[in-house]
Each structure stands twice: as C-alpha cells, then as structure tokens.
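Trainee: Next come a sequence and a model predicted from it.
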Amino acid sequence: MTQLSAAQTSARTAQPAKSASSDGSKALYGGKGTRRITVRDIALAKERGEKWPMLTAYDAMTASVFDEAGIPVMLVGDSAGNCHLGYDTTVPVTLDEMVMLSAAVVRGTSRALIVGDLPFGSYQEGPVQALRSATRLVKEAGVGAVKLEGGERSHRQIELLVESGIPVMAHIGLTPQSVNTMGYRVQGRGEEAAQQLLRDAKAVQDAGAFAVVLELVPAELAAEVTRVLHIPTVGIGAGPETDAQVLVWTDMLGLTQGRVPRFVKQYADLRSVMTGAVKAFADEVVAGTFPQEEHSVH
C-alpha cells in the first residue's frame, strides 16, 4: 500500500527521531564551517539523519541576513514573480530575471548553497535547452545548483544537467509553473495519484537529482517518499517527516499581504513593523520634526 494507515503513522511517530552527528561542526545549520556548502554536504546530512532549513531569497541584503543566521541552503525561486515582481503567478518570470536575482543572492552570501530556479519555458523543450539555461545560471549568476519542476517528464533534462556537472534539485507534487493545468491543490491523494508521485520521486533520483522538493503532498505520502529515497526530501506543505523544510521568506516573516497558504507559519509580522515605521517617518516630515540638528550637515 502506498498510503500509510493510521496505525502505521502512529507507530512511526512514536519512534525516536534519528540522531544527527555528534560532531556539531559538520551540521548544515549551526555548523562551524565557513566554506560554501555543497551537494556533498547535503548528501552527508541525509546519512546522519540531520534535518535542515531552506528559505527563498531574491536579493543580496536579505540573503546576507539569512546567511548570517546560518541558513545552509537558499532557493532563488521563481516565486519572486509573486513576491517581488508583481506577477500573478510564476509563469511570466524570465531566465534573464532569474539570472539577475540569483547573482544578487550569491553576492550577498558566503556559506549557503544557492539554488537557482529554472523558470517556465527555459527547459521544457528538452535537455539541450535545459543545459543552455542552467549554464547561464551557473556561469553568469554563480549558483551552486539549479532547480526544475517535474518528475518523469523531466528525467532526461535532469540526467543531462547532472552528466554535464550541474547539480539539480527536483520539484514534484504541486508544481506552480503548471498552475494553468493543475491549479493550486494537494497532489498525490488517492492510490493512483500516490503511485504516480512515487514514480516521479524515483525518476528524479534515478536521473541524478541531489534532492527533491515535495510541495503540497499528504504528510503520510511524503513520509513514505522520504523513507524510500536515498536523496533528501524538502517539504513545503508536506508534513514533518521530510528531511528538510522550505518556506517563501515573505510568507514566513509576515510580509505577504492577504491570505497565505495553510502550511505557512509566520514567525514575525514585518508588514506591520514596516507600515508603522513608514507612517512615523511620514508624520515627522509633515510635522517638520525630521530632520533635526543631528541629522543635518553644515
């Protein structure tokens, strides 16, 4: 059976968590190393049973904060289309935009592994187009890996990129670039859909992907995928049993306006903080109390 029973799930939950390496210096998050994290480090973390965090980043200043905080992997996601570029979906994002944003994040960091997203239309034609697009992200932006969406349908693209020396993070489940065909809904519900997601996960692993994002997938299914794969799984709306967790940073820090997905936990309310600061500045300008003497030059 692909879907785990309630009893199986309870038994798994009751088991103690896998312990990470006793050598904390090797940890992805909280480790003492200063060099760039590589896909080899990601693989070793899987062997140790270490869980790790990933955040999106789209500019040098924000990325520098995350790097200083110890975030080991940052995704320059095409989610920038929604968060920063004003698009309704990720579909309009161009490769030129991804190269520019990825280069900024690389410049703002020194330790994190930076993964650049291949946007819609930059790899769907086939492996050669995928290699040409990924090469731009590696050479022009300096990313350490790329991400692309799709399981079995992207097998050949992943295979050629890996053979060419470009590490690939795969992305299955809800794939936002396919919003016009699948919408924004949970993927992998029901036996047939679950089996397809398992096939997709095994296909990207067989093609050489070093990790796979599972987006909006039932927690029990994500736990099974994590169990059967030897590469790390990165969950977003996929329950607690994946090897890593990723969130869009503007969602996580409360900057996103309006409704956010159910799987998002907001750790701050930056929108309120920024709104308050802006209003305080504007009020002082109107009242003539800013700038004062200490803010003036003579």
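Mentor: Cool, the structure landed.
Trainee: Please count neighbours and contacts with C-alpha atoms only from this point.
Mentor: Fine.
Trainee: show me what contacts the closest residue to G239 other than its chain neighbours?
Mentor: With sequence-adjacent residues excluded and distances taken as Cα to Cα, 6 or more residues apart in numbering, G239 is closest to A219, at 4.3 Å. For A219, the contacting residues are A238, G239, P240, E241, by Cα atoms under 8 Å, 6 or more residues apart in numbering.
Trainee: Just among the residues you listed, which is most surrounded?
Mentor: Within these, A238 tops the neighbour count with 25 neighbours, counted by other Cα atoms under 10 Å.
Trainee: Report the contact partners of that one.
Mentor: Shown in contact with A238 (Cα under 8 Å, 6+ apart): L214, E215, L216, V217, P218, A219, A222.
Trainee: Could you do T175 as well?
Mentor: By Cα under 8 Å, 6+ apart, the contact list for T175 reads E149, G150, E215.
Trainee: what does P218 give?
Mentor: Going by Cα under 8 Å, 6+ apart, P218 touches V186, Q187, G188, R189, A238, G239.
Trainee: Can you lay out these as JSON lines showing distance to G208 and secondary structure?
Mentor: Listed next are the contacts of P218 as JSON lines, based on distance: Cα to Cα, whole Å; DSSP: H, G, I helix; E, B strand; the rest coil:
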{"residue": "V186", "distance to G208": "26", "secondary structure": "coil"}
{"residue": "Q187", "distance to G208": "23", "secondary structure": "coil"}
{"residue": "G188", "distance to G208": "23", "secondary structure": "coil"}
{"residue": "R189", "distance to G208": "26", "secondary structure": "coil"}
{"residue": "A238", "distance to G208": "22", "secondary structure": "coil"}
{"residue": "G239", "distance to G208": "25", "secondary structure": "coil"}
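Trainee: Mind putting those into a markdown table with distance to V264?
Mentor: As requested, the contacts of P218 are exported to a markdown table (distance: Cα to Cα, whole Å):
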| residue | distance to V264 |
| --- | --- |
| V186 | 15 |
| Q187 | 17 |
| G188 | 20 |
| R189 | 20 |
| A238 | 11 |
| G239 | 11 |
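Trainee: can you pull out the strands in the protein?
Mentor: 52-56, 73-76, 113-117, 145-149, 168-173, 211-215, 233-236, 244-247 (DSSP state E).
Trainee: let's bring in a second one:
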Amino acid sequence: TAANANPPRRKRTIMDLQSNKRKKIPITMLTAHDYPSARFIEAAASSHHNHHHHGSSTSGDTGILGPGAAKPPPRGVDIALIGDSLAMVACGYPSTTHLTLDEMLYHCRSVARGCKTSLLVADLPYGTFAVSVEQGVHAAVRITQEGHMDAVKIEGGEEVAPLIKRLTDVGIPVMGHVGLTPQRQAALSGYRVQGKTVSSALKVYHDALAIQHAGAFAVVLEAVPARLAEWISSRLEIPTIGIGAGKGCDGQVLVQLDMLGVDSDLGAGGKGPRFLKKYASLGEVATGAVRTYVDEVRNGAFPGEEHTYPISDEAFRGFLEAVAEQDPAGRL
C-alpha cells in the first residue's frame, strides 16, 4: 500500500557504509552542531521529501522496473558529523584548536537529541589525544558515553594508529582523517592541498593504509587531488569520504552552515574554499528577515490584529471599574 511505500528510516550502521562502498552507492555525510541542524538532517531523510523518486509506480503496479527491481537508494544523510569546525561556524573561535572537550560534549548531546537515524560521529578535539593514548581513550569514552555518539573521528596519519587500534580494541569505532588536517593548519601554514608531490602523495596513501590497518571503519580524505583520492579509494577496503577530494571517493562531506550559505568567516573574499558548493543562501535570508522585523515593529505593521488576543468589551469594562474601585485616586 502507499502508506507502507516509505517506512521510517532505520538507524544507519557501519555495516551499511561498507555495503554502500561495495555497491558503489555514494555515502552522504554532513556536519551538525546543535538541535536545529540535527533536525534538518533528520527531516531530509523523512519519506515525504522522497516522493519524486517513485513517480513511475504510483499507479499500484510494481513500476516500470518490475518486481525484481533494485531498491531505491538509501534516503537522507548517512553520517552526521559533529565536526570541530563548529568551533568557527557555531562558536566564533578563530580556529578549531580553541574548542575544549566539554564544549564538544555539549554540542554532541544537542545533536544526539535531534538526529536519530544517521550514524553519529564526533571529532576528538585538538589536544585531547596529544599527550598519550590513555588520554585519547579517556576523551573518546566521554564522547560516546556522555555525548551519546556512535563513533569518534581522529585527525592524523601513522602517528595516531596506536590510538585508533586501542579504541577499536575497547569497542569504540573510529573514523580516520588524512590529507589536510585542519587541527594542524598552523604547522602546515594555512589551508593547502596535500598530496600534490610524489612524497606528499605517498604520505597520504601510507597514512590511509596505516589507519585502515589500525582498525578504522572509514577515512576522510581532505583537500587531496581527485585522481589520487580515487586511486586510494579503489585500493582501500574501508570507505573513503572526501571533502575537496573529488567524486572518486566513496562518499562526500561538507560543513552544513557553509553549504547552507550561512557566512561565518569564509576566508578571502567570503567565497570559502574551492570545494565548497552553496546549496542555499540562508545567511542572506536570515539577515533580510531580521531587517524586515525591525522595520515592521518601527512602522507599526507588527504585531497585526492576527497576532493578538482579544478580551470582550464586557470583561475589559469590568476590569476598568474594578481598578477604579480599588484605587479611587488613580494612583496606580
């Protein structure tokens, strides 16, 4: 029946991601940083948005493709990333290195309340795993336990493999992140593409291999030439998720506020990095709405009759009489 055509989406799992890679269905990942941004992700996965996919089979038959047809692609965002980019886009810090673990946990909990069917992955913030593997395990336990996350993401290459292995051993799934690692952008002197030279390309590849070997379930490739990312993706068993790494990766990720066109500091000229595509201009819409509200309050257009609550003439008259009785001199 039509009612059952779109059952509620079940929670995404790591096995779903592996299966996406096998079937060559691109994995979708988007950041979330609070309850509303989590709700946008959740709502995008709900059925009514997807009716246009089954336009051909509304007549009650099994559609043009027949009963043995492939299932429609999975709906919605597979992975919601509580990325430490929220330091800049949601908290106004100049870089991700200012974000503390406690701040991160607050954002994790807000997203977890709003996002029920995407896999929830949170960045281990800068400095939370620099001292020792033990320190990293402690932070990851807090993120999964107090932050209600399904997994953690760790930036870095071969040097973070021991931590990834330990976390995997204790049952905390880890997503890797190689190529450009924004937590080290000062050391890399700003935002620049990695893997453009032979030695740099080899480093990206060896880092990705080390992370896979340590037990990560997926790896983000950031700001890596498309051909290199495609080559690495085809040789890894785990899914790759690209940001500025071309369509040869097994999935894609963007920062939600950036792709919605909410201009935080988007770098030189306000355009943001080359890989960013803006799917909306929410910043302009919001600023315009604020201006209109201010204008309407000032010129008396808001609130209108439809925004107010009535009181009967009788009740108001009674109120005025009662006030006059209580306070004959009109002091009140």
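Mentor: Perfect, I can see it now. Nothing here was measured: the structure is a model prediction, and the numbers come from that model.
Trainee: Which of the contacts of A238 of structure 1 has the largest number of neighbours?
Mentor: Counting neighbours by other Cα under 10 Å, L214 comes out on top of those with 31 neighbours.
Trainee: Return the residue of structure 1 aligned against Q185 of structure 2.
Mentor: Per TM-score structural alignment, the equivalent position to Q185 of structure 2 in structure 1 is V179.
Trainee: wait, T100 of structure 2
Mentor: Residue correspondence to structure 1 (TM-score structural alignment): T100 of structure 2 is matched to T94.
Trainee: Then K21 of structure 2?
Mentor: Under the alignment (TM-score structural alignment), K21 of structure 2 pairs with K46 of structure 1.
Trainee: Next up, the contacts around that match.
Mentor: Applying Cα under 8 Å, 6+ apart, the residues near K46 of structure 1 are H230, I231, P232, D243.
Trainee: So what touches stretch 118-125 of structure 2?
Mentor: By Cα under 8 Å, 6+ apart, stretch 118-125 of structure 2 touches 11-14, 42, 77-84, 96-97, 99-101, 104, 108, 112, 136, 139-140, 143, 149-154, 175.
Trainee: Could you find the counterpart of I158 of structure 1 in structure 2?
Mentor: That one, I158 of structure 1, aligns with I164 by TM-score structural alignment.
Trainee: list the contacts for its match?
Mentor: With Cα under 8 Å, 6+ apart, I164 of structure 2 has these contacts: I154, V174, I211, A214, G215, A216.
Trainee: how close does the closest residue to the match of T100 of structure 2 other than its chain neighbours get to V76 of structure 1?
Mentor: Using Cα to Cα, 6+ apart and skipping residues adjacent in sequence, the residue nearest T94 of structure 1 is P119, 6.2 Å away. From P119 of structure 1 across to V76 of structure 1, the span is 11 Å (Cα to Cα, to the nearest Å).
Trainee: between those two, what contacts are shared?
Mentor: M98.
Trainee: Which of these two has more residues huddled nearby?
Mentor: V76 (30 against 26).
Trainee: I figured the more buried one hits A57, correct?
Mentor: Yes. V76 of structure 1 lies in contact with A57 (Cα atoms under 8 Å); the separation is 5.3 Å.
Trainee: any shared contact partners between these two?
Mentor: Common neighbours of V76 of structure 1 and A57 (criterion: Cα under 8 Å, 6+ apart): V105.
Trainee: quick one, helices of structure 1?
Mentor: Ranges of helices in structure 1, per DSSP state H, are 6-14, 39-48, 60-69, 80-83, 95-107, 127-136, 155-163, 179-182, 191-207, 219-228, 249-252, 270-287.
Trainee: T250 of structure 1 pairs with which position in structure 2?
Mentor: In structure 2, T250 of structure 1 lands on L257 (TM-score structural alignment).
Trainee: try V73 of structure 1
Mentor: For V73 of structure 1, the aligned position in structure 2 is occupied by I79, per TM-score structural alignment.
Trainee: For its match, the count of nearby residues, please.
Mentor: Neighbours around I79 of structure 2, by other Cα under 10 Å: 24.
Trainee: Can you get me a residue count around the equivalent of M274 of structure 1 over in structure 2?
Mentor: Counting by TM-score structural alignment, M274 of structure 1 lines up with A286 in structure 2. Using other Cα under 10 Å, A286 of structure 2 is surrounded by 12 other residues.
Trainee: Please tell me how far A286 of structure 2 sits from E134 of structure 2.
Mentor: 44 Å.
Trainee: May I ask which of the contacts of K46 of structure 1 has the most neighbours?
Mentor: Busiest of the contacts of K46 of structure 1 [other Cα under 10 Å] is P232, holding 28 neighbours.
Trainee: Can you name the residues that contact it?
Mentor: P232 of structure 1 is in contact with I42, A43, K46, F210, A211, V212, T226, T242, D243, A244, counting by Cα under 8 Å, 6+ apart.
Trainee: Return the distance of the match of K21 of structure 2 relative to F210 of structure 1.
Mentor: Using Cα to Cα, K46 of structure 1 is found at 11 Å from F210 of structure 1.
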